[in-house]
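Q: the following block contains a protein sequence and its predicted model.
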Amino acid sequence: MATAEQRVAIVTDLPSRELHTRFPDLLVTDPFINTPEGLSRHDSTLTSQLVVDELLSGIQLSTAAPGVGEIATLYEQALLNAGITDVLHVSVGTKLSTGYGNAIYIAQQEFFERAHHFDSETVFDGTGIMAGHALELARKGLGVEEILFELKAMQQRIVVFAYLDSPEFAGRGGRVEKEIITKFLARAGGKGIVEMDNNIGRSRGIAMTRKNGLARLVEAVEDVRGGRLIERVVLTSTPIGTNTGEKERRVNLSQEIDEIYDNLSGKDSNTQRENVTITPTLSVHLGPQAQGVVVLFERQK
């Protein structure tokens, strides 16, 4: 909830529904999901389960980022609120969508230095955690420069990894480098681990079974931990149902999430855990039965 001291409104992209519920004051852009027949639907009008069901039934879905007009309208909406002097857009990694980065830049020009941009250089609730933190700081009355300073420091403590059970979906979506996907697909049935930080998708290994792939996901986090303690873990998954809604499969995937968390090193009694669902748009790119881990390491003392 906005406070009397708040002068900066926060805009972001693709936070989980769970995080947006916790931070309802976040203004969220609304990308499109398109079908081969030309049907274009906003992310906000869909459920992730519906998108996964469509993917499993063979429908070729694509996505499109909001354009300049949609972004500018959101900024204008933010600046109309009483007491708000500036808007700060905490975006997903723009090199994952160069056109979107350009659209943000053009939209900013309409507001005479009242609209500002921070590139999170990542996705999932890696971006969302930063946007939520920015909102907390804004509620305390901090200005844009102060919030940006804190976000830059926080950015160094966040890592995001994805387990792709069906890498071909990421290949179609174009958000992960083609040579990485080609490498995954060159081995029949290959599963892929991708690090989604620093504005690039970086391969973190290939596995031939789901069990080994999820173990590699845990190892990838350990590879970058460097002895740091984990402050917060967000386990982010595509919906765990299927076309037939098999209960047994849902239970198994829920157990997987618990096992991923249990096997992570660097936790202590203060580590916070959240389970969230990947948004419909990201589900298009990651495919069914994907898992992600967003880790926020503790601030170094």
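A: Okay, I see it.
Q: from here on, contacts and neighbour counts on C-alpha atoms
A: OK.
Q: who are the contact partners of residue 160?
A: 122-124, 126, 195-197, 292-295 (CA atoms under 8 Å, 6 or more residues apart in numbering).
Q: that one: what's its closest spatial neighbour, skipping adjacent residues?
A: What sits nearest to residue 160 in space, not counting adjacent residues and going by CA to CA, 6 or more residues apart in numbering, is residue 294, at 4.6 Å.
Q: show me what the helix or strand containing that neighbour is packed up against.
A: If you go by DSSP states H and E, residue 294 is part of strand 291-297. Applying 3 or more CA pairs under 8 Å, 6 or more residues apart in numbering; DSSP states H and E, we find strand 291-297 packed against helix 124-139, strand 158-164, strand 230-237.
Q: list of residues touching that strand?
A: So strand 291-297 is contacted by 124-126, 157-164, 221, 225, 228-238 (CA under 8 Å, 6+ apart).
Q: same question for stretch 259-271.
A: Stretch 259-271 is contacted from outside by 214-215, 218, 221-222, 225, 227-233, 235, using CA under 8 Å, 6+ apart.
Q: buried stuff in it?
A: Buried residues in stretch 259-271, counted by 16 or more other CA atoms under 10 Å: 260-261, 264-267.
Q: tell me where the stretch 101-250 of the chain has strands.
A: For the stretch 101-250 of the chain, the strands defined by DSSP state E, counting those that start in this stretch cover 115-119, 158-164, 191-195, 202-207, 230-237.
Q: what about the helices in the chain?
A: 17-22, 48-56, 68-79, 98-108, 124-139, 144-155, 168-173, 178-186, 210-225, 247-263, 280-286 (DSSP state H).
Q: adding another structure so you can compare the two:
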Amino acid sequence: MTNIRIVTDSTADIPLALRQELQIAMVPLKIHFGDEQYLDTVTLQSEEFYPKLVSSPHFPRTSQPSPAEFLTVYQSLLEEPDTEIISIHLASVLSGTYQSALLASTMLEDTPGKVHVVDSRSASYGIGALVVAAARAAREGKSAAEILALVQTMRENFYIYFLVDTLEFLQKGGRIGKASALFGSLLNIKPILSLDREGEVAAIDKVRGHKKAIARILELLAADIPSRSIRSMHIAHANNREGAELLREAIMQQFAVEHVDYITLGPVIGAHAGPGTIAAFVSTV
């Protein structure tokens, strides 16, 4: 029987305890403050990152893992007999992480075809939900083909909305245009963002005030999910638990939700989204 192992990167924002429980291997991205370099969620945790984001004179930069770093992980896992790997990563339009993983998979001359690299076309728990589902399916003895089909189905039935305090961080990180950054800073305008089908940041609406923005997210979810039935929901935040709780309560009042949990955005995702961000990651399957 084939042993399926799951690999991801640190931008999946999966809590450490859950990664350990499901034996998910993780390759970290890097975050830089000036000349200081940290490994995302390894040598720099969220609770250390957000105060540093405010106090540091340097705007953080992020960088992808190298193919060699992925190769080391793949080779270690493939030492186990009859092993295949499913490696699920940050959207290729947002980072070169997927390309690094894909290149590493081609360097395994002794075990060709044993690593399946997947572009999540998402970020944060948009990746994490796919990875966790894949790891649980692997535990149940599903084949690689069955797990890859499950990931595809989930990806097609997944909805993401996030609300940022400012577009400054997305703009400085090169993830959104400068004109949008200026507009988002005016008159208490709160931009509601999502990820399109390729994983690019997309502006959905601009609403004045936090409460109206949450109300608009509810309208958008209702249009996406007419049944108002949610299988799993993860509410994420960047050092803004209070805002996350308001979003969770609002959604729970109007939707039937089977499972709900909180996620803290890790340093790399937080560096681009900025402090105060809240997000809803919703799956209907």
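A: Arrived safely, thanks for sending. In this text, all values refer to a predicted model and were calculated from it rather than measured experimentally.
Q: let me have the strands of the stretch 101-250 of the first structure in TSV, adding distance to residue 25 of the first structure as columns.
A: Formatted as TSV, those follow (distance: least, CA to CA, whole Å):
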stretch	distance to residue 25 of the first structure
strand 115-119	17
strand 158-164	23
strand 191-195	29
strand 202-207	33
strand 230-237	20
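Q: returning to what we had before: tabulate the helices of the first structure in JSON lines, adding columns for distance to residue 11 of the first structure.
A: Listed next are these as JSON lines, based on distance: least, CA to CA, whole Å:
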{"stretch": "helix 17-22", "distance to residue 11 of the first structure": "11"}
{"stretch": "helix 48-56", "distance to residue 11 of the first structure": "22"}
{"stretch": "helix 68-79", "distance to residue 11 of the first structure": "8"}
{"stretch": "helix 98-108", "distance to residue 11 of the first structure": "11"}
{"stretch": "helix 124-139", "distance to residue 11 of the first structure": "8"}
{"stretch": "helix 144-155", "distance to residue 11 of the first structure": "13"}
{"stretch": "helix 168-173", "distance to residue 11 of the first structure": "24"}
{"stretch": "helix 178-186", "distance to residue 11 of the first structure": "30"}
{"stretch": "helix 210-225", "distance to residue 11 of the first structure": "28"}
{"stretch": "helix 247-263", "distance to residue 11 of the first structure": "29"}
{"stretch": "helix 280-286", "distance to residue 11 of the first structure": "17"}
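Q: most packed of these?
A: helix 280-286 (a mean of 26; mean count of other CA atoms under 10 Å).
Q: so that helix matches what in the second structure?
A: With TM-score structural alignment applied, helix 280-286 of the first structure matches the range 267-273 in the second structure.
Q: average gap between that stretch and the first structure?
A: Overlaying the first structure shows stretch 267-273 of the second structure at a mean distance of 0.8 Å from the equivalent residues (mean CA distance after the TM-score superposition for the first structure).
Q: so how far is that stretch off the chain centroid?
A: Distance, stretch centre to chain centre, for stretch 267-273 of the second structure: 10 Å (CA atoms, centre = their mean, to the nearest Å).
Q: what sits up against stretch 179-190 of the first structure?
A: By CA under 8 Å, 6+ apart, stretch 179-190 of the first structure touches 165, 167-168, 170-171, 191-192, 202-203, 206-209.
Q: starting at the chain centroid, how far to that stretch?
A: 23 Å.
Q: do stretch 255-265 of the second structure as well
A: Counting by CA atoms, centre = their mean, stretch 255-265 of the second structure comes out at 14 Å from the chain centroid.
Q: list the residues that contact residue 32 of the first structure.
A: With CA under 8 Å, 6+ apart, residue 32 of the first structure has these contacts: 40-43, 63-66, 281.
Q: list just the nearest of these to residue 21 of the first structure.
A: residue 43 (15.6 Å; CA to CA).
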